[in-house]
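J.: Turn this into a structure:
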Amino acid sequence: MDDAAPPIRLDLRGVKCPLNWAHAKVRLEQMSRGQTLELILDDLRGVRDIPRAAEAEGYVVLESTALDGGAFRLRIEK
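T.: The predicted model follows:
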């Protein structure tokens, strides 16, 4: 996997659910299968709901991690 493309990063701090999912979904739809989207969020509702919504749409949630400063990182593979 040395030739794997780096993740596409989307900083959604300050964006509340459901708008943060709408931004993520638009970006996921533009990506190629196998690419990874990395989201940075600070909305707890989004951290809870985005993984469920992504899996319901057929995407794979690879990671959900708390970061310093109250933010979270979600990694979703198309």
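
J.: switch to C-alpha atoms for all contacts and neighbour counts from now on
T.: OK.

J.: chain center to stretch 16-31: distance?
T.: Offset of stretch 16-31 from its chain centre (Cα atoms, centre = their mean, to the nearest Å): 8 Å.

J.: structure for this one too, so we can compare:
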Amino acid sequence: MLHEFAIAAPEAARTLDITAETCPMTFVRTRLALDRMPSGDVLLVMTRGEEPRRNLPRTAQEQGHAVLRQEEGEDGITRLWLRKG
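T.: Model (predicted):
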């Protein structure tokens, strides 16, 4: 399980706001964004809801990307920093 880290959030090359999307579109949109980025770049994904909060980090890791940080905001938005593998 990923939790908020004490270190500062990494600087993202791109931000993807998918707070209005539901699964499986959350993963589809995230994967498309990562596919368009160079390896090593960081994508900040903003999402809402339990299912994407659980599934996006796991699926990103299965696809070879690194989960750098996951943060649950008081606003109900989960912020997920991914480094493209």
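
J.: Strands of the first structure, residue ranges please.
T.: All strands of the first structure, identified by DSSP state E, fall at 8-11, 36-41, 60-66, 72-77.

J.: so the third one aligns onto which residues of the second structure?
T.: Using TM-score structural alignment, strand 60-66 of the first structure lines up with residues 66-72 of the second structure.

J.: With stretch 29-44 of the first structure instead?
T.: Counting by TM-score structural alignment, stretch 29-44 of the first structure falls onto residues 35-50 of the second structure.

J.: tell me the average deviation of the match of strand 60-66 of the first structure from the first structure after fitting.
T.: After superposition onto the first structure, stretch 66-72 of the second structure sits on average 0.5 Å from its aligned residues (mean Cα distance after the TM-score superposition for the first structure).

J.: contacting residues for the residue nearest to residue 66 of the second structure when sequence neighbours are not counted?
T.: If the residues on either side of it in the chain are set aside, residue 66 of the second structure comes closest to residue 83, at 5.1 Å by Cα to Cα, 6 or more residues apart in numbering. Shown in contact with residue 83 of the second structure (Cα atoms under 8 Å, 6 or more residues apart in numbering): 39-43, 65-68.
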